[in-house]
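1. sequence? don't have it. structure:
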């Protein structure tokens, strides 16, 4: 189909990250972009209206959410082709990260419309930075399936992944998801829950799965709010990771102590990860 529009006259689509909690986390560039845009596409116009009101920004809104994006993306593309500059925002954080926007961005790319990212807050990366879990290799998995069967199938597909895994989870499913992780990943997998990041009740707490579930269950408020889960990847099985001295110490200690405790002591003395030593012990010392 012939395109009669001149790409040089197209407007630009700006992907604008907004705060995930603390309103001071917005960037100067994000504010100026929102001020200069002709139209703001928002996941929830009422929610975003409060944010823009806080910064004294008054712009026309266009509702773009999961239920209408595939139908409405073409409408926004037409406006961009007419020369309007549009800013896309989500309820919080970076658009497209478990939020609407993919279909719009893809259609813009296909039509030769420039897409400009305005970086800022992202709950997944913010949680990872403070989790104390390996961050050199990670996989963002978004939300797990709502039903137990689908959730366990997804976890089974990930259980041997050595990368750190990042999930978003809802208040009413967090305990069920952690319980399924325990079934699939085992008791020793280390998980960090980061909730209400940058907000008043921010909490970042990590432990092995049984202990984490117990900790969350002890107080109802600990399961509330916006939740990110940072799951340590499966330790790579390799005896060459450990020095001969560490292996000897682990072998001797397991003759007198439970493997879990022995692995903890050796990890503390030699600077290795306890879970990796524990996995080694399960494979080679039992």
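-> That came through, no problem. Note that this is a predicted model, so its numbers are computed, not measured. Numbers count the residues shown, from 1 in each chain.

2. from here on, contacts and neighbour counts on C-alpha atoms
-> Noted.

3. all helices of the stretch 1-150 of the chain, in order?
-> Listed in chain order, the helices of the stretch 1-150 of the chain (DSSP state H, counting those that start in this stretch) span 28-36, 45-54, 69-81, 102-110, 123-131, 148-158.

4. a markdown table please, covering those helices and showing distance to residue 63 and mean neighbour count.
-> Converted to a markdown table, the helices of the stretch 1-150 of the chain look like this (distance: least, C-alpha to C-alpha, whole Å; neighbours: other C-alpha atoms under 10 Å):
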| stretch | distance to residue 63 | mean neighbour count |
| --- | --- | --- |
| helix 28-36 | 16 | 16 |
| helix 45-54 | 6 | 15 |
| helix 69-81 | 9 | 18 |
| helix 102-110 | 13 | 16 |
| helix 123-131 | 22 | 19 |
| helix 148-158 | 31 | 15 |
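
5. to residue 236, which of the ones you listed lies closest?
-> When those are compared by C-alpha to C-alpha, helix 148-158 sits nearest residue 236, at 13.7 Å.

6. I'd like the next helix or strand past that closest one.
-> Per DSSP states H and E, the first helix or strand lying C-terminal to helix 148-158 is strand 164-169.

7. residues touching the most centrally placed residue in the chain, list them.
-> Nearest residue to the geometric centre of the chain (C-alpha atoms, centre = their mean): residue 124, 2.9 Å. When contacts are counted by C-alpha atoms under 8 Å, 6 or more residues apart in numbering, residue 124 is found next to 140, 166-168, 228.

8. still on that earlier bit, who wins for proximity to residue 248 among the helices of the stretch 1-150 of the chain?
-> Of the helices of the stretch 1-150 of the chain, nearest to residue 248 by C-alpha to C-alpha is helix 123-131, at 31.1 Å.

9. off-centre distance for the closest one?
-> Helix 123-131 sits 8 Å away from the centroid of its parent chain (C-alpha atoms, centre = their mean, to the nearest Å).

10. equivalent analysis for stretch 232-250, please.
-> Its chain's average C-alpha position is 29 Å from that of stretch 232-250, according to C-alpha atoms, centre = their mean.

11. and it, end to end?
-> End-to-end distance for stretch 232-250: 22 Å, by C-alpha to C-alpha, to the nearest Å.

12. neighbouring contacts of it?
-> Contact with stretch 232-250 is made by 133-134, 159-165, 189-191, 262-263, 266, 270, 272, 275-276, 279-281, as judged by C-alpha under 8 Å, 6+ apart.

13. is it true that residue 39 touches residue 84?
-> Yes. Assessed by C-alpha atoms under 8 Å, residue 39 is found in contact with residue 84 at 7.4 Å.

14. of the two, which one has the most company?
-> Set side by side, residue 39 and residue 84 show more neighbours around residue 39, with 22 against 19, by other C-alpha atoms under 10 Å.

15. take a look at this one as well, against the first:
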């Protein structure tokens, strides 16, 4: 679809000047027509726009037919802390609009340091609601998400990632997180090993874009699917534990103790059973040692 000539006029209701202070605004995840009328008006009226990528913000405004009149400055992960003092000073007298490349600022995106500092300094802070990958992925997952937690990006290092996944074993809320296409296969494989291959999940890829895809299934099935390679921006939703993890682990511990009493080494037994039942080797070992003690 050609959007280069798109022109969406600012509704009269939003022609009033923006208030002074910090204004965080959600931008489209992919489809620019998810931009709200309030975002269009803010882009046109803001005195200062703090953008994660100034070029992408200008391109978005141009595609929406909005002329930016204010000053546009960069505000991304590596410079936002240095920007805070100057932006807070400006926000005392002017409107400072904070936008990222896609979605809601401060939700695993730049914006949090400025919002926190504004509250502490008594500078007004408001939000123009809109697109966010988190509720979009939750809604599309087809999983029970009445209670959920969001964990940002999955840990990059293998050790930290395994510990993080192990913390989900008894988490009864659905868990949503972001992952890189380069690490999604490894993360899903480890999730299947640690949480159990039958635990349900959904991988939401390229949300609102042309090649949007929602892949649902068990962690085992998703790990096998991802092994072939996955591209794009990815959000993952893993269903909460069903409350049987502890009793299941207890059953495995009982079996382990029977083999240990028969003369086998604890490390050998826990390694074998952890692989067989798709549970954490370290957690099973600690549980067996605790019972023996």
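-> That came in fine, so what should we check first? No experiment lies behind these values; they were computed from the predicted model shown.

16. superposed, how do the two chains score by TM?
-> With the length set by TM-score structural alignment, normalised by the length of structure 1, the two chains reach a TM-score of 0.76; 225 aligned residues with a C-alpha RMSD of 1.4 Å.

17. re earlier: can you tell which of the helices of the stretch 1-150 of structure 1 is closest to residue 197 of structure 1?
-> helix 123-131 (7.3 Å).

18. how about the closest one, aligned to which bit of structure 2?
-> Under TM-score structural alignment, helix 123-131 of structure 1 corresponds to residues 133-141 of structure 2.

19. ok, average deviation of that stretch from structure 1?
-> With mean C-alpha distance after the TM-score superposition for structure 1, stretch 133-141 of structure 2 departs from structure 1 by a mean of 0.8 Å once superposed.

20. repeat for stretch 82-90 of structure 2
-> Mean deviation of stretch 82-90 of structure 2 relative to structure 1 after superposition (mean C-alpha distance after the TM-score superposition for structure 1): 0.9 Å.

21. and that stretch, which stretch of structure 1?
-> The aligned range for stretch 82-90 of structure 2 is 71-79, by TM-score structural alignment.

22. starting at the chain centroid, how far to that stretch?
-> Centre-to-centre, stretch 71-79 of structure 1 and its host chain are 28 Å apart (C-alpha atoms, centre = their mean).

23. contacts for that stretch next, please.
-> Residues from elsewhere that reach stretch 71-79 of structure 1 (C-alpha under 8 Å, 6+ apart): 11, 64, 103-104, 107-108.

24. try 7 Å this time
-> Applying C-alpha atoms under 7 Å, 6 or more residues apart in numbering, the contact partners of stretch 71-79 of structure 1 are 103-104, 108.

25. and the residues you listed, which is closest to residue 212 of structure 1?
-> For those, the nearest to residue 212 of structure 1 is residue 103 (37.4 Å; C-alpha to C-alpha).

26. please give the element, helix or strand, for residue 215 of structure 2.
-> In this assignment (DSSP H and E), residue 215 of structure 2 forms part of strand 213-218.

27. for the helix or strand just after that strand, buried residues please.
-> Sequence order places helix 219-226 as the next helix or strand after strand 213-218 of structure 2, per DSSP H and E. Buried residues in helix 219-226 of structure 2, defined by neighbour count with 16 or more other C-alpha atoms under 10 Å: 219-223, 226.

28. what range in structure 1 does helix 219-226 of structure 2 sit on?
-> Helix 219-226 of structure 2 corresponds to residues 209-216 in structure 1, going by TM-score structural alignment.

29. centre of the chain to the matching stretch, how far?
-> Distance of stretch 209-216 of structure 1 from its chain centroid, counting by C-alpha atoms, centre = their mean, is 20 Å.

30. same check on stretch 13-25 of structure 1?
-> Centroid separation between stretch 13-25 of structure 1 and its chain, computed with C-alpha atoms, centre = their mean, is 15 Å.

31. can you tell me the element residue 174 of structure 1 falls in?
-> In this assignment (DSSP H and E), residue 174 of structure 1 forms part of helix 174-185.

32. mean shift between that helix and structure 2?
-> Following superposition, helix 174-185 of structure 1 is found to deviate from structure 2 by 1.0 Å on average (mean C-alpha distance after the TM-score superposition for structure 1).

33. surely residue 60 of structure 1 touches residue 40?
-> Yes. In this structure, residue 60 of structure 1 is within contact of residue 40 by C-alpha atoms under 7 Å, at 6.4 Å.

34. compare these two (neighbour count), which wins?
-> Under the criterion of other C-alpha under 10 Å, the comparison of residue 60 of structure 1 against residue 40 puts residue 40 first, with 25 against 11.

35. which part of structure 2 matches stretch 151-162 of structure 1?
-> So stretch 151-162 of structure 1 sits over residues 161-172 in structure 2, by TM-score structural alignment.

36. can you give the contact residues for the matching stretch?
-> The contact list for stretch 161-172 of structure 2 (C-alpha under 7 Å, 6+ apart) reads 154-155, 191, 194-195, 240-243, 245.

37. go again using 6 Å as the cut-off
-> With C-alpha atoms under 6 Å, 6 or more residues apart in numbering as the test, stretch 161-172 of structure 2 has contacts from 155, 195, 240-241.

38. let's see if you can find the most crowded of the residues you listed.
-> Going by other C-alpha under 10 Å, residue 195 tops the contacts of stretch 161-172 of structure 2 with 27 neighbours.

39. with adjacent residues omitted, what lies nearest to the equivalent of that one over in structure 1?
-> In structure 1, residue 195 of structure 2 lines up with residue 185, judged by TM-score structural alignment. Nearest in space to residue 185 of structure 1, with sequence neighbours left out and distances taken as C-alpha to C-alpha, 6 or more residues apart in numbering, is residue 159 at 5.8 Å.

40. excluding chain neighbours, what is closest to the corresponding residue of structure 2 for residue 196 of structure 1?
-> For residue 196 of structure 1, the aligned residue in structure 2 is residue 206 (criterion: TM-score structural alignment). With sequence-adjacent residues excluded and distances taken as C-alpha to C-alpha, 6+ apart, residue 206 of structure 2 is closest to residue 212, at 4.6 Å.

41. OK, contacts around residue 283 of structure 1?
-> Counting by C-alpha under 6 Å, 6+ apart, residue 283 of structure 1 touches no other residue.

42. check which helix or strand it maps to.
-> Per DSSP H and E: helix 274-284 holds residue 283 of structure 1.

43. now that helix: which residue numbers in structure 2?
-> Matched against structure 2 by TM-score structural alignment, helix 274-284 of structure 1 finds no partner residues.
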